[in-house]
Structure formats: structure tokens, C-alpha cells
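Trainee: pasted the sequence and its predicted model underneath.
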Amino acid sequence: MSSVSDAAEIFRTVMGRTPEGEWVAPGRVNVIGEHTDHSEGLALPIALPQRVVVAAARRDDRHLVIHSAQMPDDRRTLRLDELEPGDASSHRVGSGADSPGGVDGWAAYVAGVAWALREAGHHLGGVDIVVDGDVPQGAGLSSSAALECATALALRDLFSLAVSRPELVRLAQRAENDFVGVPCGILDQSASLLATAGHALLLDVRSQTSEQIFFDLAAAGLTLLVIDTRTVRALVDGEYAARQQACLRAARQLGLPALRDATLDDVRGLADAELRRRARHVVTENARVAETAAILRGGGGGDVRAIGPLLTASHISLRDDFEVTVPQLDVAAAAAVAAGAYGARMTGGGFGGCVIALVDEDRADQVAVEVRREFARLGFQPPTHFRAVPSPGAHRIG
């Protein structure tokens, strides 16, 4: 994988000219608040230093030409005016390397953003785009949302569109929901576009408002260790959709607009055991987000270590009530806590991907070693790890 700083040079090589600018958007980890956004709930993500970069320049025609540094043989040339959700084979232009098929895979996230902006009434012209980045794909760190958000900012700036960041969040979500066909909420796009360095983003999905909460783990001698289980998380769309539908059904049976309004007493009244489990996760997870935010604001004596048990409780709920973990995630979380982490949980959609662990900085590498040792004992492929640093949201770099 090439460095994100190479995007402009790659653009000059493959497009034969200089890009008009470069835009970056970060991946994210969710500190807490998983699978709550579809129920109008709360979440607390941070942006990562890992990011996607888009180098772009306008064209004189109505074509969208997309090239990926990671998949250089998969260049796409699409008719901008013909982009539509679903089978997009008619969008392609020409033959050979420029027309490998319909808008599928990575290119759909770029094309979907252009489609969503067009559908919202914004005028776009043709664009050449080169994509590069270092957000791991399939690890639950939102590489797809980062790609959408970098593209959205690039198109907004290139064509001087009057679109706010919160509106870009919604358009990027629409691109993923309606064009790509992935039933995501607004968490990932919000983190990528709205997060700021040194802060966690308290996101209220119902009101679509956010609060920047100071998140300085280093001052407390702590770090947030990200353990990538390397269990590639293919988007299990049917499983996600089933859980969303279960939450909607539970809310309807309770006579509520969404599970955001439910209490644990309400949940106990649900006759269906599966609906009770799904709803219980959402209700308790929202409460954990609120409690975590209060601790980070300085409540409970201001000891950041106090969020650790909330992280672990979140993982247990995702494992037992929402049922979106896999053995590697469960082992990583348990092994991290056994090795001295204050708390650990899966982050992202689940079914693979990453675990985060709150650890003392001077114990972080040892915790990672212990997790790796447990993986080896069980015959899992070795995990990797890095430290999550709250980083800036999407912005222009050139």
C-alpha cells in the first residue's frame, strides 16, 4: 500500500495532469455506542490517524473516471448522468481496462456520492479521481465511510456546492444505503466528517446534534489499544438488516417511535425472547454511552479508567444480546482484560474486525503480546495492533 502523500503523484501519472486538490477523511473507532444509531440513539466515536485520500480534478465532459492506488487494474470510467442504484453495467464507457463491469466494489462508494449529490439537486461536472489510503479494509474501521466523505468534500469544493458538513453526512449515508445497498446508519460518516483532534464525538442521532468531548488519554497515562483480529468482516448485510428490523419491531410492539424511548421495564414486557435481547442491548448501550460521556466530562471524580467496565459491559451485550461477535472478537476482549486492560469491547459492526482495549500506556505492548499468545494457543491467525489517537475529521490538504 502506498502512502497517502503519494496520491497527487499517482494522479499525475495515471491522469496525465496535476490534480486541483487533495482531500482526506479518517477511519474511526467507536469508543462506545454500537448498533444504536438505527434506533435514534447515542454513540461516541473518535477519528483515527488512518485515512483515505482523494486527489481530484474537473473534466470537460460528463464522465466520472476513478482510479484506486490499491487496485490499479480496476479503473472505472462512468457516465455521470446515468448513475443509478442497482445493476449499473450501463454506466460504463468504452472497453478494456476502463470498463471492467458495473459500479460494484470500492468504486460504488465514490459513484454513490456523486449520485446522491445529483439526486439532491446539486450540479456536478465530470471528474477525475484517484483514491489512496491506509484505513484497513474489512476491519470495522469504516474505510468505506472515509472514502465516501473524502469524495463528498472533494466534489463539494470542486463545484462550489453550498452543502454543510451535517448535510454531507446524510448524503454519504444515502449513497451507502441506496446506491451501494449497505444498511448503515450515520455513525461512521458523522465521525469521519465531524470529529476533531483530541476529542470524542458524542453523537445524538435523533436530534442529529453532536458534542466534542475532550479525550486526552495520554495525560492519564492511558492509551486505547486497537487489536485487529484480522477476521475480515465481509458486510453481513442480511444479519445487520435482521437486527435493524428486530429493533423496529420491538419499538412498534412497545408503541414507541424508536428504542431510544424504551426503558428496561418496557423491554421486559416484550413477549418474544429475541426481541427482548435486541432491545435490551440498545437500551443498555445508550445508557452506557451517556455514562461514559459523563465520566469523560469529569463526573465520577474524572478518572478515565472508570469507563473500562462500561466497555466490557458493552462487549458482553453485543455478544449475548445483539449476537454480532465471533470467537476471535470474544477471545481478544477477554484476553486483553485478563492481561490488565481496564475494559475491552468489539468496535464496528461486528462479525469480525477489531477490539479496543483501555490500557496503561506502559502495559499496551504486553497486553497485545498476551492477546497474540492466546490467539496462537487457539490456532487463530496472529492479530495486529496499534494505538488509537483522536484525530481530525475530513479536510482538504492541498
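Mentor: Noted; the coordinates are in hand.

Trainee: only C-alpha atoms from now on, for both contacts and neighbour counts.
Mentor: Noted.

Trainee: tell me which element Ala57 is part of?
Mentor: strand 42-58 (DSSP states H and E).

Trainee: run the chain-centre distance for that strand.
Mentor: Distance of strand 42-58 from the chain centroid (C-alpha atoms, centre = their mean, to the nearest Å) equals 9 Å.

Trainee: ditto for stretch 184-193
Mentor: Here stretch 184-193 is found 6 Å from its chain centre; the criterion is C-alpha atoms, centre = their mean.

Trainee: report the separation between the spatially most central residue of the chain and Cys247.
Mentor: In the chain, the residue lying closest to the centroid (C-alpha atoms, centre = their mean) is Ser142, at 2.9 Å. Plainly put, Ser142 is 23 Å away from Cys247 if you go by C-alpha to C-alpha, to the nearest Å.

Trainee: please enumerate the strands of the chain.
Mentor: 21-32, 42-58, 63-68, 76-79, 127-133, 199-204, 209-214, 222-228, 343-347, 354-360, 384-388, 395-396 (DSSP state E).

Trainee: what segments of the stretch 51-200 of the chain are helices?
Mentor: Using DSSP state H, counting those that start in this stretch, the helices of the stretch 51-200 of the chain run over 106-119, 143-158, 165-174, 187-194.

Trainee: excluding its backbone neighbours, what's nearest Glu211?
Mentor: Distances taken as C-alpha to C-alpha, 6 or more residues apart in numbering place Leu202 nearest to Glu211, at 5.0 Å, with adjacent residues excluded.

Trainee: thought that neighbour was touching Leu42?
Mentor: Yes. Using C-alpha atoms under 8 Å, Leu202 makes contact with Leu42 at a distance of 7.1 Å.

Trainee: who has more neighbours out of the two?
Mentor: Counted by other C-alpha atoms under 10 Å, Leu202 and Leu42 do not tie: Leu42 has more neighbours, with 28 against 25.

Trainee: next one for the comparison:
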Amino acid sequence: MRVVDAFRQAYGGEPTGVWHAPGRVNLIGEHTDYNDGFVLPFAVPWGVTAAVSPREDLTVRISSLQAPGEEQVLEDVERAEGWARYPAGVVSILRGAGLPVRGADIVIDGDVPKGAGLSSSAALEVSVGLALNDLYGLDLEPMALAKLCQKAENDFVGMPCGIMDQAASTLSKQGHALFLDCRSLAGRAVPFDLSAYGLQILIINTGVHHELADGQYAKRRQDCENAAKHLGVPSLRDVTDLAAALSRLSGDERARTQHVVTENHRVEAVIGLLRAGAVQEIGALLNASHLSLRDQYQVSCPELDVAVEAAVRGGARGARMTGGGFGGSAIALVADDRVDRVRTTVEQAYAERGWGAPTFLPATPAAGAHRLR
């Protein structure tokens, strides 16, 4: 195993164990998690693998196969820089919660396409968090671990994400999507085997790399909190009469509210269609979700819009941007015999605009975080 070889080379011994945490694709329910709403992600076959050994002192040594020569030796995890802030943040938050976490030697190997909106950061946090949970006998349940990893990203990295990404990484089951209520944190595995219907989810990575920490994500979250305050509800999830709510709001707050409320309904509608075996029909809801994210939430970009429009033109049953937005990936629901046509149509649309070619990944629902050895 590549990560074990790298660990031997870096630290001169065998790692105590190896853990894997997956990235995720969100089928539907975008920007609803931090509004106490509903989401429907599933884990993808790509993720982050961590080879880890505990230490007697408090020092954390961490290196990554994706950043050769950039080992960070941290006697104080607060001094971590760049990508190392994610795993260092997990150590810091676990210690801050009063848990007995000493130091660790860590080597990371990841194959989640960075910036594709597939939650490479959550996979990094969860892989290290699960390792520390096992090595130090913390006995954290998967959701408790997800919440601590989210706290690391919120408080240590400074990215105000919701719980979805970390929960998807810890709780997902192979062949299933995860229906998660982000208020109660109740999660339910929903069978999601598209191959039985001759369908697949095709990820279209635009190649445009977003950095959500630039303030746009935080602004959307603030818009939603302001709208909820004006409406006198704890969060936008609590809006029951959308027309009445919209009549009391204006500008960005009105638009954000319209998206969040309708997106929660779309998640529940998709669940109903999956239960009924009407899988092809979820395509129309994916399309509606994208239009709402583009026009009401304003987190799309030309590359995502073109990918979605071209995919549908090429024969996809439906498509939408996925993840935080401002680049990253779109997903398309495609019949197996239409995949080549969809790919060609999207590639041609990009070429006509002089854009770099997008990449395509078929996404099958994978298992959540687990120990490999």
C-alpha cells in the first residue's frame, strides 16, 4: 500500500494502522445543511487514506503524498499551515473537548480531485479523526466524530460549513444515499442502486477550482441567518408559508429563502420517488435545484451552467451543480447507453468556448469511513 511505504520512508517503522474516509457527492439538498434542513449525499469511491501511529509526546508530524517535501512537525498544532490545518484542527478540537489525545505521526494519501466540490477537506478531517478515535480509545460514535470534525473546519480552519460533508463521510453505507436531517442529526440509509435501472450518476468536474473561504460562502450563510431573524424563526427550515415569508423579505434575503425552502421540499420529493422506484423522475428535480442555485442562491458559474445545459441537451435525465458552488462539479443522471453522448456534448460545449476539457467520473455509492488495517 502506497501510504504505508511512504510512512516507512518518513518515520522508519510500520504505522499502527491505516484508515480511509471517503469524499461525497450531494445528490440534492444544497446549502440546506446550515439552515437545519435536509440533505441527500452519498460517499464516493475516492477519499483520503491515513497511515498513523501514536506518540508519547504531544508533537504531531504530518506529511502528504500530494505535497512531497512539505512535512510539518508541530509541537503546537495551532501553528499548522495550508492543508495541514485540517488534520491539525481535528487534533486541536479533540484536545479542546478534553479527550486524551497525544501526538501522532501521520502520512496522508488522497485521490479526491481537489477543488472538485467532492469534500476532500472533510475526508482529510475524518480519516485522521477516526484514526485518533481508534488509537486513543475515544469511543466516539460516527455522528459525534463528524460534529467534532465539522467544528475543526468551522473554528480552526475558519470555514463555516454545515454538518453534511463530515456526516456523509462517517455515516454512509455502500449502495445507499444518506438522508440526513441537519437539525435532529437523524440519518437514514436510502437504497440507491442505479445500475438496476440502467442509470448512473456522472460527475462532471469543470476544472474550475473554488476556494470557498473567500467570503462568498460565509455571505450566503449570513443572508440566511438575517432572513430567519427578520421572519422570527430559528432557521429557514421553519418557514411553512413561503409566499407569506417572501412578501416580508427583499433582495438577497428573499432569494436565499426561496431557494432553501424549495430545496428542502425537493429533497423530500426525491426520497419519495426513490421509495416508489421512480428513479428516472428525479431528473426534473435535479434540474429545478440547479436553476434555484443559479438564480436564487447565485452560487453557480458559467462553467457549471454550460456543463448542466449540455448534459441535458446530450440526453441526461437531469443535471445540477453539486457542492458549495463557484466551480467544482456538476452531476448528471444518465442512462448507461447515453453516457458517451452526454460526455461528447459537454466536451464540445467547452471546446467551443475555448475552455479546458472537463473530466468525467462515474459515481457509485461507497462505504463510509473505516479502518483498512
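Mentor: That came through, no problem. Source: prediction; values computed, not measured.

Trainee: any idea of the angle the strand holding Ala57 of structure 1 forms with helix 187-194?
Mentor: For strand 42-58 of structure 1 against helix 187-194, the angle by axes from the mean of the first three to the mean of the last three C-alpha atoms, to 10 degrees is 60 degrees.

Trainee: give the equivalent position in structure 1 for Ala21 of structure 2.
Mentor: Aligned by TM-score structural alignment, Ala21 of structure 2 pairs with Ala25 of structure 1.

Trainee: matching residues in structure 1 for stretch 357-368 of structure 2?
Mentor: Aligning stretch 357-368 of structure 2 against structure 1 (TM-score structural alignment) gives residues 382-393.

Trainee: can you tell me how far the aligned partner of Pro191 of structure 2 in structure 1 sits from Pro390 of structure 1?
Mentor: Applying TM-score structural alignment, one finds that Pro191 of structure 2 aligns to Phe214 in structure 1. Noted for Phe214 of structure 1: a distance of 10 Å to Pro390 of structure 1, by C-alpha to C-alpha.

Trainee: and Ala114 of structure 1, by the same measure?
Mentor: Separation of Ala114 of structure 1 from Pro390 of structure 1 (C-alpha to C-alpha) stands at 29 Å.

Trainee: who has more neighbours, those two?
Mentor: Ala114 (30 against 25).

Trainee: give the contact list for the corresponding residue of structure 2 for that one.
Mentor: Counting by TM-score structural alignment, Ala114 of structure 1 corresponds to Val91 in structure 2. Val91 of structure 2 makes contact with 77, 101, 129 under the criterion C-alpha atoms under 8 Å, 6 or more residues apart in numbering.

Trainee: does the second one touch Leu94 like I think?
Mentor: Yes. Val101 of structure 2 is within contact range of Leu94, at 6.9 Å (criterion: C-alpha under 8 Å).

Trainee: between the two, which has more neighbouring residues?
Mentor: Val101 (24 against 21).

Trainee: what's the match for the more buried one in structure 1?
Mentor: By TM-score structural alignment, Val101 of structure 2 lines up with Leu124 in structure 1.

Trainee: surely that match and Arg118 touch.
Mentor: Yes. At 6.9 Å, Leu124 of structure 1 and Arg118 qualify as touching, with contact defined as C-alpha under 8 Å.

Trainee: any idea how far the match of Val101 of structure 2 is from Thr284 of structure 1?
Mentor: For Leu124 of structure 1, the distance to Thr284 of structure 1 equals 44 Å [C-alpha to C-alpha].

Trainee: now do Arg249 of structure 1
Mentor: Taking C-alpha to C-alpha, one finds Arg249 of structure 1 at 18 Å from Thr284 of structure 1.

Trainee: off-centre distance for stretch 208-225 of structure 1?
Mentor: Centroid displacement of stretch 208-225 of structure 1 relative to its chain, using C-alpha atoms, centre = their mean, is 18 Å.

Trainee: just stretch 37-50 of structure 1 next, same as before
Mentor: Distance of stretch 37-50 of structure 1 from the chain centroid (C-alpha atoms, centre = their mean) equals 8 Å.

Trainee: which part of structure 2 matches that stretch?
Mentor: Stretch 37-50 of structure 1 covers residues 33-46 of structure 2 once aligned (TM-score structural alignment).
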